[in-house]
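Student: I'll drop the sequence and a predicted model, then ask my questions.
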Amino acid sequence: MDVNIVYFAWVREQIGLDQERIDPPATVEDVSGLIAWLAGRSGGYATALADPTRLRAAIDQRFVPLNAPIAGATEIALFPPVTGG
């Protein structure tokens, strides 16, 4: 499954990329599994993704919980919680 991953805010800064195209292994079935798999790629990923409770996700531009399945996704965004004012 080839998917575009988009990173925002401090997640982007720590990883050093704003987006990338990846092909996660078949064992990665949901957003939390994707986060864990990405965290194992390098130090920047490990730092940015160390605490998944500090992350939010969107699949194909719709907010989803971290246990949402990723099958069929074309884009997954990872970002810190958003606040407004």
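Tutor: Perfect, thanks for sending it. Source: prediction; values computed, not measured. Numbers count the residues shown, from 1 in each chain.
Student: going forward, measure contacts between C-alpha atoms and count neighbours the same way
Tutor: Noted.
Student: need the longest helix for this structure.
Tutor: Taking DSSP state H as the criterion, the chain has its longest helix at helix 31-39.
Student: which neighbouring elements make contact with that one?
Tutor: Packing partners of helix 31-39 (3 or more Cα pairs under 8 Å, 6 or more residues apart in numbering; DSSP states H and E): helix 43-48.
Student: on that earlier part again, distance between the longest helix of the chain and the chain's centre?
Tutor: In terms of Cα atoms, centre = their mean, to the nearest Å, the centre of helix 31-39 is set 7 Å apart from its chain centre.
Student: would you state the strands of this structure in chain order?
Tutor: 3-7, 19-22, 56-59, 62-64, 75-79 (DSSP state E).
Student: check it against this one:
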Amino acid sequence: MKIEVKYFASIREATGQTHEMVTLNAGASATPTVDSLRTLLAQRSSGLREALATGRPVRAAVDHVMRAGSFELADGCEVAFFPPVTGG
């Protein structure tokens, strides 16, 4: 399963990249979720580990729709990670 992952704002700065293609194990017994993707990415580098740490407030959108961590991913979807945004 291939997922396009996009990073925004401080997460993009911490990772040093705007996006990447991630291949998830098709043989896994459970369907990948936003949370399992986040955990997998956090294990890949120190920048991602810090930016996507479990305690950090990180929002996720799947195919341009805000989703909870338990949302199940499908092949070819786009997942965007970004910190909460406030405005004034």
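Tutor: Okay, I see it. Predicted model only: the values in this text are computed from it and were never measured.
Student: how alike are these chains, TM-score-wise?
Tutor: Scored by TM-score structural alignment, normalised by the length of structure 1, the superposition of the two chains gives a TM-score of 0.88; 85 aligned residues with a Cα RMSD of 1.6 Å.
Student: now the strands of structure 1 in TSV, with distance to residue 39 of structure 1 and mean neighbour count?
Tutor: Shown next, in TSV, are these (distance: least, Cα to Cα, whole Å; neighbours: other Cα atoms under 10 Å):
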stretch	distance to residue 39 of structure 1	mean neighbour count
strand 3-7	13	18
strand 19-22	14	13
strand 56-59	15	20
strand 62-64	19	13
strand 75-79	12	21
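Student: report the contact partners of the nearest residue to residue 8 of structure 2 once chain neighbours are set aside.
Tutor: In space, and not counting its chain neighbours, residue 8 of structure 2 is closest to residue 82: 5.0 Å by Cα to Cα, 6 or more residues apart in numbering. Going by Cα atoms under 8 Å, 6 or more residues apart in numbering, residue 82 of structure 2 touches 7, 8, 9, 10, 11, 58, 59, 60.
Student: repeat that for residue 19 of structure 2.
Tutor: 4, 5, 6, 7.
Student: aligned to the last one, what sits in structure 1?
Tutor: Residue 7 of structure 2 maps onto residue 7 in structure 1 when the alignment is built from TM-score structural alignment.
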